[in-house]
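Asks: Give me the fold of what follows.
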Amino acid sequence: MSRPARILVVGPSWVGDMVMAQSLLIALKRHHPHSQIDVLAPVWTFALLDKMPEVSQALPMPPLARGQLGLRERIKLGKSLRAHRYDQAILLPNTWKSALIPFFAHIPLRTGYTGECRWGLLNDVRRLDKTVLTQTVQRFVALAEPSEPSTPPECPAPQLRVAAESRQQACDKFALQTQGKLLALCPGAEYGDAKRWPAAHYAELARLKRREGWQVWLFGSPKDAPVAAEINRLSHDACIDLTGKTTLSEAVDLLSLADVVISNDSGLMHVAAALNKKLIAIYGSSAPYFTPPLNENARIISLNLDCSPCFKRECPLGHLHCLVKITPQQILHEMQALSA
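Replies: Sure, this is the predicted structure:
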């Protein structure tokens, strides 16, 4: 009897991309039910991988500075992985350096897109047809197939699992009460201001829902602390500000308690979708058709102006109409539709 397949997935470094990578892991499990799937990724993503039951083991990527090749470290890690006897490596990053570790690990089948001219480092090289695979998640899931697809593959929705015990521990740590309705606001966007719905709009929404008796919690990374503080100031402290105070794992646990999540196009938007939350996702400079929330309960808000999506970090026209003109009243209307 042959042993179960052993697969190494080289994972992405962004929160949203790692959440979408779970769709690939689910697809791999459907193809190979008894497979062992390990994921090589930055340590900080382990908080997400721990909530993906498809992952057998999370392996740390060398802690290198952004853009650093780290050839010696990658060769050393690749050689150390030979003992795992992986049958296949699937690479989600398209960089040349990401293919070094599977190559030096002597993994016999190394699958990924051509990317940065990775011929040789990969031996199962796929050409990315962006007219067929229009979404990031489709590009990930297609790598589970034996050959390049002529139509978009079926993409199972990510499903992060939260343990009741860890959720309660997070509530106890921050002395949070969970009675009544809970609105979660995710006002950050790592990419740039052109993906951020204005703080004043978030604040007005927080004030209105607080007046109705809702709790309002703010989520984000330490980089989002200034905008969260501005929202709380403008809303007259209507929110409980958890921004930069929680770990990523705690943020996921606490988001799972929300009745509704309002988010920019960000990593936490994809987390909320993977928790199957009622979600309103606000898009400005980015494209909802490229990285949509993978959740039937989600509603996408995009004005589809002539100037968007521009995919810029800052509004090149200086007015940010694609976000400013999305009003809090419009979001309230969508919340009511979600609850109907």
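Asks: Please make it C-alpha for all contacts and neighbour counts, starting now.
Replies: Fine.
Asks: Show me the strands in the stretch 51-200 of the chain, by range?
Replies: Applying DSSP state E, counting those that start in this stretch to the stretch 51-200 of the chain gives strands spanning 57-60, 88-91, 109-113, 124-126, 182-186.
Asks: please give me the structure for this one as well, since I'd like to look at both together:
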Amino acid sequence: MPTTSRSLIVAPQWIGDAVMTEPLLRRLHARGEQLTVGALPWVAPVYRAMPQVHEVIEFPFAHGGLQLKARRALAKRIAGQFDSAYILPNSLKSALLPLLAGIPKRIGYLGEARIGLLTHRLKNPAKGQRPPMVAFYSALSGETDLDADRPQLQMPADVVAQALTELGLQRGAYHVFAPGAEYGPAKRWPARHFSELAQKLALPVLLLGSGKEAALCEEIAVAANAGRPGACVNLAGKTSLIQALCAIAAARSVVSNDSGLMHVAAAFGVPQVAIFGSSSPLHTPPLSAEASVLWLKNDPAYQPPLDCAPCFERECPLGHTRCLNDINPARVLQALQVG
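Replies: Got it, this is the predicted structure:
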């Protein structure tokens, strides 16, 4: 199919959001658009697992501030290269680069006084009326039937093989736990539960996460290995994102909270159990036939009912975090259906 236009995708800054943009990119590629994704360095590897992406540009930006000097310099470098830009974040600063680069068609949602920055504007739904995130992003394509989309990631076989060799792993010979959740403790299944679950599994467990989650993962590993030596290996903060993606793609199964790595596992089609607490799987579920979701809010057998969920708070306002504490390891093991 001949290329009809060259498009710049301004990516969101979170891994889970990046995964959920894949169906949009697949739609754009299918109608002949050549896609270049501009992403922050900690998100860029996700787009390298999307075959429809022609090129990935790592943005030299940091959190906070407009950083106009850096944006102007990059805009000058890419000027004249693109016909369209899809601005996926809702921030003002994310829409500046396409404007400065003179990209004629700039598509995005209204937000943060962006009327003058966008040429094609979609009304931003109210927070309580926003559709699931995949449909929210896919709507920027202007197409319909958005509910049928499921994110898909594909890592080249040689890249996976190299990463497994670097990490000393064999495909399917381990489980992955992702115990972190950037948002806060009200989204994290207790460390003691992860440790107990690791002791019940026949295969070893890799603990994946960022450097910020290294201490949490070490707590899990120490407790698990005390009960069953070799039960856990803590790799939090010790892998590149590419290595972590490959480790997930080749895992026997994945257990996680509602996090970016949960969406990665779903997009690779890995058997997984996703544990929800303060957030809701009605909005950001793992979109995979291989995923099992545990959420006490929609369990009629759980008493007393969790009328407080989902609260979407960083910490439990009531101080008990029943929504996570009361999901026991045996229940997760049953949902995994593995030994």
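Asks: quick one: TM-score?
Replies: Put the two chains on top of each other and the TM-score (TM-score structural alignment, normalised by the length of the second structure) is 0.91; 326 aligned residues with a C-alpha RMSD of 2.0 Å.
Asks: Make TSV out of the strands of the stretch 51-200 of the first structure and add mean neighbour count and distance to residue 73 of the first structure.
Replies: Shown next, in TSV, are the strands of the stretch 51-200 of the first structure (neighbours: other C-alpha atoms under 10 Å; distance: least, C-alpha to C-alpha, whole Å):
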stretch	mean neighbour count	distance to residue 73 of the first structure
strand 57-60	17	12
strand 88-91	24	18
strand 109-113	22	20
strand 124-126	19	24
strand 182-186	25	36
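Asks: Now those strands in JSON lines, please, with extra columns for distance to residue 228 of the first structure.
Replies: Listed next are the strands of the stretch 51-200 of the first structure as JSON lines, based on distance: least, C-alpha to C-alpha, whole Å:
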{"stretch": "strand 57-60", "distance to residue 228 of the first structure": "31"}
{"stretch": "strand 88-91", "distance to residue 228 of the first structure": "35"}
{"stretch": "strand 109-113", "distance to residue 228 of the first structure": "38"}
{"stretch": "strand 124-126", "distance to residue 228 of the first structure": "42"}
{"stretch": "strand 182-186", "distance to residue 228 of the first structure": "9"}
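Asks: Nearest to residue 163 of the first structure among those would be which one?
Replies: strand 57-60 (18.2 Å; C-alpha to C-alpha).
Asks: any idea which element residue 9 of the first structure lies in?
Replies: strand 6-10 (DSSP states H and E).
Asks: tell me the average deviation of that strand from the second structure after fitting.
Replies: Superposing on the second structure and averaging over aligned pairs (mean C-alpha distance after the TM-score superposition for the first structure), strand 6-10 of the first structure comes out at 0.8 Å.
Asks: Compute the inter-axis angle for that strand and strand 109-113.
Replies: 30 degrees (axes from the mean of the first three to the mean of the last three C-alpha atoms, to 10 degrees).
Asks: next one: strand 6-10 of the first structure to chain centre, how far?
Replies: In terms of C-alpha atoms, centre = their mean, to the nearest Å, the centre of strand 6-10 of the first structure is set 19 Å apart from its chain centre.
Asks: which helices and strands sit right next to that strand?
Replies: strand 36-41, strand 88-91 (3 or more C-alpha pairs under 8 Å, 6 or more residues apart in numbering; DSSP states H and E).
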